[in-house]
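[1] please find the sequence and the predicted model below.
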Amino acid sequence: MSAEIRDLTDAEARAALVCKWGEVPDDVLPAWVAEMDYAVAEPIIEAVQRAVAIGMTGYPRPADSPGLGTAYAGWADRRFGHAVDAGRVLATADVTAGVRLALDVAAPSGGLVFPVPGYSPQLAMAEITGRRRHDLVVDPDAERAELDLDQLAHHFENGARVLLLTQPHNPWGRVFTRAELEGVRDVVLRHGGFVVSDEIHAPLVLDGREHVPYLSVEGTADHTVAVVAASKGFNIAGLKCAQLVTGSRRLHTALAEAPMARNDSWSTIGVEASIAAYTHGDAWLDALLVRLAAQRDLLGSLLAEHLPLARMRPVEATYLAWLDLRAYGHDDPAAVALERQRVKLAAGHDYQPGLDGHVRLNFATSPARLTAILERLAAAVTSP
């Protein structure tokens, strides 16, 4: 079955994406929140419409909903070659809620290692769960964003017990190789550590690269909870349904038996949408990956033309570009861009406190809008 990606008009985007577009004035061009300016895949729309038509608006089934587990297991096998036990797939409200639940009920007590720059809401995850945060810092001048295994070992030797791994990574756009993940596993095993693997961007691996689920790496089942979702790949974050995946009966039981107050509020409609995405969304996703690769390449060309001193991390996955604009002399280029040219980007210091001169730019939009975003950004940061 063929599929195509349809760009939303400005009016449609403003109506549909109430955070990304609705939180900014009409004269601001948004490229900040991780939502795509594309129409939702038809199989998902049809599934949601069917559910609403029959009044499926009550409470969801318990977290071990077999339909959702079966759908995700089939998806993981097709897309990643990963054999998942459908009975060890649990629903949760979203990935951040799932990470918090895993830390609260499955992970050992002790410090939390968090690679930075990192997804900004999760910077507070250690404090929220009563842990000390250990930042695993990536050198902003390094050629490629890589996890420093010696630094990781140092943190485990100094009170950390858990690694919150985001892979593919936001905002670096990195896809970690199997060899890299095996290196992480070896450090974790050597120090008796634990991993919560946030794999929300797993569907969005570009250029035919391989996403390696951390749980697919030999020797990880007893120390890992993976948190996955269709939300980023299919633009359905507002429908509230992520999944917790384990390879261990002990960890599955700890999560499944958590009190309702720790894990509830995922959506019945979200379950139906996720099942549709995992079961019938392959063709649409394949078309999306082609579009995103073209948008990334367009962004590279626009940067070369308008901001030749800018530095973009290689974008191997996601639709988020991590841009180093320090050469243009602004501590907070996102604020400058908003004030001078009415384009909203995500400020780099939100992903790593104290890091100046960086922005995260969402390129999942139309070619025309992306061109306008870059032209406005260039005008803002290069003007006296």
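    Arrived safely, thanks for sending. The model shown is predicted, which means the values in this text are computed figures rather than measured ones. Residues are numbered from 1 along each chain as shown.
[2] CA only for contacts and neighbour counts going forward, please
    Will do.
[3] quick one, what contacts L90?
    The contact partners of L90, by C-alpha atoms under 8 Å, 6 or more residues apart in numbering, come to 63-65, 69, 243-245, 256.
[4] now render those as JSON lines, adding distance to A106 and secondary structure.
    Converted to JSON lines, the contacts of L90 look like this (distance: C-alpha to C-alpha, whole Å; DSSP: H, G, I helix; E, B strand; the rest coil):
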{"residue": "A63", "distance to A106": "16", "secondary structure": "coil"}
{"residue": "D64", "distance to A106": "17", "secondary structure": "coil"}
{"residue": "S65", "distance to A106": "20", "secondary structure": "coil"}
{"residue": "G69", "distance to A106": "20", "secondary structure": "helix"}
{"residue": "Q243", "distance to A106": "15", "secondary structure": "strand"}
{"residue": "L244", "distance to A106": "11", "secondary structure": "strand"}
{"residue": "V245", "distance to A106": "12", "secondary structure": "strand"}
{"residue": "A256", "distance to A106": "10", "secondary structure": "helix"}
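[5] okay, now the one to match up with it:
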Amino acid sequence: MAHPFDSLTADAMRAGGSWKWSTPGTDAHGRGLIGAFVAEMDFPPAPAVAEAVRACADGNRFGYLSDAWVAEMADACAAFWSDRFGYAVDPAWIRPLPDVLTALTSVVEHFTPPGSPVLLPTPAYMPFLTVPGMLGRELVRVPMAHDGGSWSLDLDVLDAAFASSGSKLLVLTNPHNPTGRVLTEAELAAVTAVVGRHGARVFADEIHAPLTFDGRVHRPYAASSETAAAHTLTATSASKAWNLPGLKCGQLILSNSADAARWTEVGYLAEHGTATPGVLASTAAYRDGREWLDDVLGYLDGNRALLRGTDLPGLSVTVPEGTYLAWLDATGLGLDEPPSAFFAREAGVVMTDGAACAGPGGMRLNLAMARPVLADALERISAALA
């Protein structure tokens, strides 16, 4: 049966004006470009979220953020994480932030030794490759292991990177962007052992936590053991699962009393940029948007199946276990240009080039679009390969 999302067209998305669909021009065949690079969904908002945003306007709720609204969001977020992931979080330890990048900046500045390097498994979310340098920190790339079908953390390489660099912070993204891996409990325990051996900390980016498939359940890193809770600061947001990035609201989840006390001292500026409408919309998403989310997960799973069933000769395709981001490895094509440039020109599909993720030769493809539009995008890619 047709889903309401199926009626969304590429022309309607272009008319909407979002960055994802704003790349100008056409491809070599004169076709309009399909936006598949920015990590946001094309789907209309959850009814509860739309109502919360309308209530902001109707109720004149555009003023500074109140403690009461923060507390409501923290309660809603804590309840969602408890119900969905089995992680009992003290709402008092859930603090508002504009986004995950603000959280990373704050953690680097206030929870690591001055001037110490930052470890980052690669490929990685693009801004994570540049933010440490902006803060005067060396970035140490830790290449992930890839067996051709899946990606995993290379613990020996991670251990060696800690030892050689003296870093005291690992940026751990789970579910992983851009490869879509969902780490297992055993993998999390292994990471904890390495981090603990070097007396380091973990910045856990878990913004895609609700977006998992095939029976997988996200395991919060801080909830995996008391040791992990003692060295972790977790960043998340409703922005990916409910498509709210423009509302500028995330959450920093603290998992030990020492970090909570430190955040009370240093967190004001980071929290101050959080948008009131974003907090109210996030509260509605966590509290009343679960049915919509489950429907979206089902739709995204259908899009995953479409990708899995499409013949893309010459590309090594990683169908995501979590997130809505697929990884296409084009190194086997022998192109003399970035693969994203080739497919933008020849297929009219605009993807994130792997080099921007420290994964040269690959591309990040966003699957969160109307299925007929995704089918068109995949047919174009297949034709360009042929």
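    Perfect, I can see it now. On a predicted model such as this, the values are computed, not experimentally measured, just so you know.
[6] what's the TM-score here?
    TM-score for the superposed pair, counting by TM-score structural alignment, normalised by the length of structure 1: 0.92. Supporting figures: 374 aligned residues with a C-alpha RMSD of 1.9 Å.
[7] one step back: if I align to structure 2, which of the contacts of L90 of structure 1 are still contacts?
    For the contacts of L90 of structure 1, the contacts that persist in structure 2 are 65, 69, 243-245, with contact defined as both residues aligned by TM-score structural alignment, their matches' C-alpha atoms under 8 Å.
[8] which of those sits closest to D94 of structure 1?
    Of all the kept ones among the contacts of L90 of structure 1, the one with the least separation from D94 of structure 1 (C-alpha to C-alpha) is Q243, at 7.7 Å.
[9] what residue of structure 2 takes the place of that closest one?
    Alignment of Q243 of structure 1 against structure 2 is given by TM-score structural alignment, with Q251 as its counterpart.
[10] right, and that match touches S239 too?
    No. Between Q251 of structure 2 and S239 there is no contact under C-alpha atoms under 8 Å: 10.3 Å.
[11] and D85 of structure 1, how close does it get to S248 of structure 1?
    Between D85 of structure 1 and S248 of structure 1 the computed distance is 10 Å (C-alpha to C-alpha, to the nearest Å).
[12] got it, and Q341 of structure 1?
    In this view, Q341 of structure 1 and S248 of structure 1 are 52 Å apart by C-alpha to C-alpha.
[13] of those two, who's got more company?
    The residue with more neighbours, out of Q341 of structure 1 and S248, is Q341; 20 against 16, by other C-alpha atoms under 10 Å.
[14] OK, contacts around the more buried one?
    Neighbouring residues of Q341 of structure 1 by C-alpha under 8 Å, 6+ apart: 376-377, 379-380.
[15] and P360 of structure 2, how many neighbours does it have?
    Neighbourhood size, P360 of structure 2 [other C-alpha under 10 Å]: 16.
[16] what residue in structure 1 is paired with it?
    Checking with TM-score structural alignment, P360 of structure 2 has D356 as its match.
[17] quick one: what helix or strand has its match in it?
    In this structure, D356 of structure 1 sits in neither a helix nor a strand according to DSSP states H and E.
[18] where does the closest residue to it other than its chain neighbours land in three-state SS?
    Closest residue in space to D356 of structure 1, ignoring its immediate chain neighbours: D331 at 4.8 Å, by C-alpha to C-alpha, 6 or more residues apart in numbering. Assigned with DSSP: H, G, I helix; E, B strand; the rest coil, D331 of structure 1 falls in the coil class.
[19] V38 of structure 2 now?
    Using three-state DSSP, the structure places V38 of structure 2 in coil.
[20] now do the same contact list for it.
    Taking C-alpha under 8 Å, 6+ apart, one finds 19-20, 352, 366 in contact with V38 of structure 2.
[21] dump the residues you listed to a markdown table, plus distance to L244 of structure 2 and neighbour count.
    Converted to a markdown table, the contacts of V38 of structure 2 look like this (distance: C-alpha to C-alpha, whole Å; neighbours: other C-alpha atoms under 10 Å):
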| residue | distance to L244 of structure 2 | neighbour count |
| --- | --- | --- |
| W19 | 14 | 12 |
| K20 | 14 | 21 |
| T352 | 20 | 23 |
| N366 | 16 | 24 |
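[22] which of those residues sits closest to L297 of structure 2?
    Nearest to L297 of structure 2 among these: N366, at 14.2 Å, using C-alpha to C-alpha.
[23] do you know how far that closest one is from E72 of structure 2?
    For N366 of structure 2, the distance to E72 of structure 2 equals 32 Å [C-alpha to C-alpha].
[24] what's the counterpart of Y125 of structure 2 in structure 1 in contact with, if anything?
    In structure 1, the residue paired with Y125 of structure 2 is Y119, using TM-score structural alignment. For Y119 of structure 1, the contact set (C-alpha under 8 Å, 6+ apart) comprises 170-171, 351.
[25] most neighbours among the residues you listed, which one is it?
    For the contacts of Y119 of structure 1, counting by other C-alpha under 10 Å, the largest number of neighbours falls to P171: 26 neighbours.
[26] that residue matches what in structure 2?
    Using TM-score structural alignment as the criterion, P171 of structure 1 maps onto P178 of structure 2.
[27] and that match, helix, strand or coil?
    Applying three-state DSSP to P178 of structure 2 yields a three-state assignment of coil.
[28] that one against P121, yeah?
    No. Counting by C-alpha under 8 Å, P178 of structure 2 does not reach P121; the two are 11.0 Å apart.
[29] the equivalent of V70 of structure 2 over in structure 1 and L309 of structure 1: what is the separation?
    Alignment of V70 of structure 2 against structure 1 is given by TM-score structural alignment, with S65 as its counterpart. Counting by C-alpha to C-alpha, the gap from S65 of structure 1 to L309 of structure 1 is 51 Å.
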